[in-house]
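**Q** My questions concern the predicted model and sequence given below.
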Amino acid sequence: MIAGIGEIVANYGSLLLTGLKNTLLLTAVSFVIGFSLGSVIAVGRAYGPRWLSWLLAAYVETIRGTPMLLQLFILYYALPDVGVKLSALTAAILGMGLNSAAYQSEYIRSSIKAVPSGQWEAALSLGMTKLQAIFSIIVPIALRSSIPALTNELVYLLKYSSIAYFLTVVELVYAGKIIGSETFMYVQVYTIIAIIYLVLSLLITRSMKKLERKITIPGLAVEEAQRT
């Protein structure tokens, strides 16, 4: 077993690195897309006009109500029929990003709703406009409290990146398939890949926890602990 793992690393290390690079690229870029679009959706649903809120809600429910794999298939296989051709990697990143945006928007919107009304009133009493209060006070507080949920989403995206396998993107699982078909050491190669995913998940979780501690509002953590 150990000898087989060593042989795979020695002979197919470059392919595994290519898979790792694409996995990290898929995860990072789709998360950024999802966070950026999700923040806009959350604010639009929370403070926008009713027609905009309904439109954004329809988008969120459509994305959440259909499988990510189907969404990727539409982007990669169906769009060329209307003249839009995307590479496998681009389609995977865009599909994962649009999917993640729907979920991240709900995390952020829930955090916005949880911000005490006193924060809003205090901002307006200082002479801030509605937009200033939203983006200077409400959203920063909401983003801080949504970090645990966003951490989970980032880990989910890391694991969901394996779905890009179906678009022939050479990420970790696809790289494992190639190696396994050539060596027939499927147990060894997928053990290596599982360890890589586990290490990456732990690194993401610990990094996000450090970020959460770093941006903790002084005194707030104590108040939350006393409530519990």
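**A** Received the coordinates, thanks. All values derive from a computational prediction rather than experimental measurement. Numbering: from 1, shown residues only.
**Q** For the rest of this, base every contact and every neighbour count on C-alpha atoms.
**A** OK.
**Q** Which other helices and strands does the strand or helix carrying Val40 contact?
**A** Secondary structure assignment for Val40, by DSSP states H and E: helix 2-47. Counting by 3 or more Cα pairs under 8 Å, 6 or more residues apart in numbering; DSSP states H and E, the packing neighbours recorded for helix 2-47 are helix 50-64, helix 88-114, helix 147-160, helix 172-183, helix 186-214.
**Q** Could you pull out the buried residues of the third one?
**A** Right, helix 147-160. Neighbour-count burial for helix 147-160 flags 147-148, 150-151, 153-155, 157-160 (criterion: 16 or more other Cα atoms under 10 Å).
**Q** put this beside the first:
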Amino acid sequence: MNQITDYPDLWLGALWGTLVLFFAGGAIALVLGVVVGAMRVSPVPVARTVGAVYVNWIRNTPLTLVMFFFAFCVPLLLPGRANFLVLAIWALGIYTATYVAETIRSGVNTVPVGQAEAARALGLTFGQVMSLIVLPQAARSVIPPMMSVFIALLKNTTVAAGFAVVNLGNIRAEMSEKGENQLVTILWVMLAFVLMVFLLAWVQRILERKWRIAR
């Protein structure tokens, strides 16, 4: 416990960095993923093509390379000093959005086609069909796989440690410089991630129970 009690500011800063990366990156991934997922099932060929190219291009690129692009290429296009935390958030969000989009697409495919066709027959636009008919029903089936995506995002935040972004992924190096036992540090980091994953699993159970009652 002395690693925690002797360096509380260091641990709180690392935990805060992980949470910022997770929540901010998750927000970007969720919004962008829903948009791209809708494009993937859109009746417009151009939208489907753009969505497919984005998903297959980014998803098949290692996250480390995406981080490299945002850390070393994007700053060349932006005036002023780059904020690596913001760049890491966008890298995580854009990368994770591809998995969110595919999860949304799989959920949309579980909704009977006849419901969308009936809605279009009533004169609803594609956006109204998606927002009022399809997505609310698809949400029930995508909760477990979507939570798996966000658990992966939580663990992927450690990749940002290699790009000077403070989080739980680089606290081992900090503790090593202070002469602390690295094995103990790693065990504490593992415990922190296990607790956060358990919290996400608890949220998943609450959402599943809520949607089950709604049925």
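**A** Looks like it arrived, so ask away. The model shown is predicted, which means the values in this text are computed figures rather than measured ones.
**Q** Mind checking the TM-score on these two?
**A** Scored by TM-score structural alignment, normalised by the length of structure 2, the superposition of the two chains gives a TM-score of 0.93; 214 aligned residues with a Cα RMSD of 1.7 Å.
**Q** quick one on the thing from earlier: now tabulate the helices and strands packed on helix 2-47 of structure 1 in CSV and tack on distance to Gln226 of structure 1.
**A** Conversion of those to CSV gives the following (distance: least, Cα to Cα, whole Å):
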stretch, distance to Gln226 of structure 1
helix 50-64, 35
helix 88-114, 18
helix 147-160, 20
helix 172-183, 44
helix 186-214, 17
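**Q** just to revisit the earlier point, what's the angle between the helix holding Val40 of structure 1 and helix 88-114?
**A** Angle, helix 2-47 of structure 1 to helix 88-114, by axes from the mean of the first three to the mean of the last three Cα atoms, to 10 degrees: 50 degrees.
**Q** now, the most widely separated pair of the buried residues of helix 147-160 of structure 1?
**A** The distance between the two most remote of those (Cα to Cα) is 19.4 Å, for Ile147 and Tyr160.
**Q** what's the counterpart of Arg109 of structure 1 in structure 2?
**A** Under the alignment (TM-score structural alignment), Arg109 of structure 1 pairs with Arg105 of structure 2.
**Q** what's the spacing between that match and Ala116 of structure 2?
**A** Computed as Cα to Cα, to the nearest Å, the Arg105 of structure 2 to Ala116 of structure 2 distance reads 14 Å.
**Q** So which residue is dead centre in structure 2?
**A** Residue closest to the mean C-alpha point of structure 2, counted by Cα atoms, centre = their mean, is Gly26 at 3.9 Å.
**Q** Map it across to structure 1 for me.
**A** Applying TM-score structural alignment, one finds that Gly26 of structure 2 aligns to Phe31 in structure 1.
**Q** Same question for Phe163 of structure 2.
**A** Using TM-score structural alignment, the equivalent of Phe163 of structure 2 in structure 1 is Leu167.
**Q** Now do that match: how many residues are near it, please.
**A** Leu167 of structure 1: 19 surrounding residues under other Cα atoms under 10 Å.
**Q** number of nearby residues for the residue lying closest to it once chain neighbours are set aside?
**A** Distances taken as Cα to Cα, 6 or more residues apart in numbering put Ala88 closest to Leu167 of structure 1, at 5.6 Å, once the chain neighbours are dropped. With neighbours defined by other Cα under 10 Å, the count for Ala88 of structure 1 comes to 21.
**Q** Trace Leu211 of structure 1 over to structure 2, please.
**A** Counting by TM-score structural alignment, Leu211 of structure 1 lines up with Leu207 in structure 2.
**Q** follow-up on the earlier one: Arg105 and Ala116 of structure 2: who's more crowded?
**A** Shown here are Arg105 of structure 2 and Ala116; by other Cα under 10 Å, Arg105 has more neighbours (22 against 17).
**Q** Just list the residues touching the closest residue in space to that one that isn't next to it in sequence, thanks.
**A** Excluding its sequence neighbours, the residue lying closest to Arg105 of structure 2 (Cα to Cα, 6+ apart) is Gly37, at 5.3 Å. Listed by Cα atoms under 8 Å, 6 or more residues apart in numbering, the contact set of Gly37 of structure 2 reads 51, 100-105.
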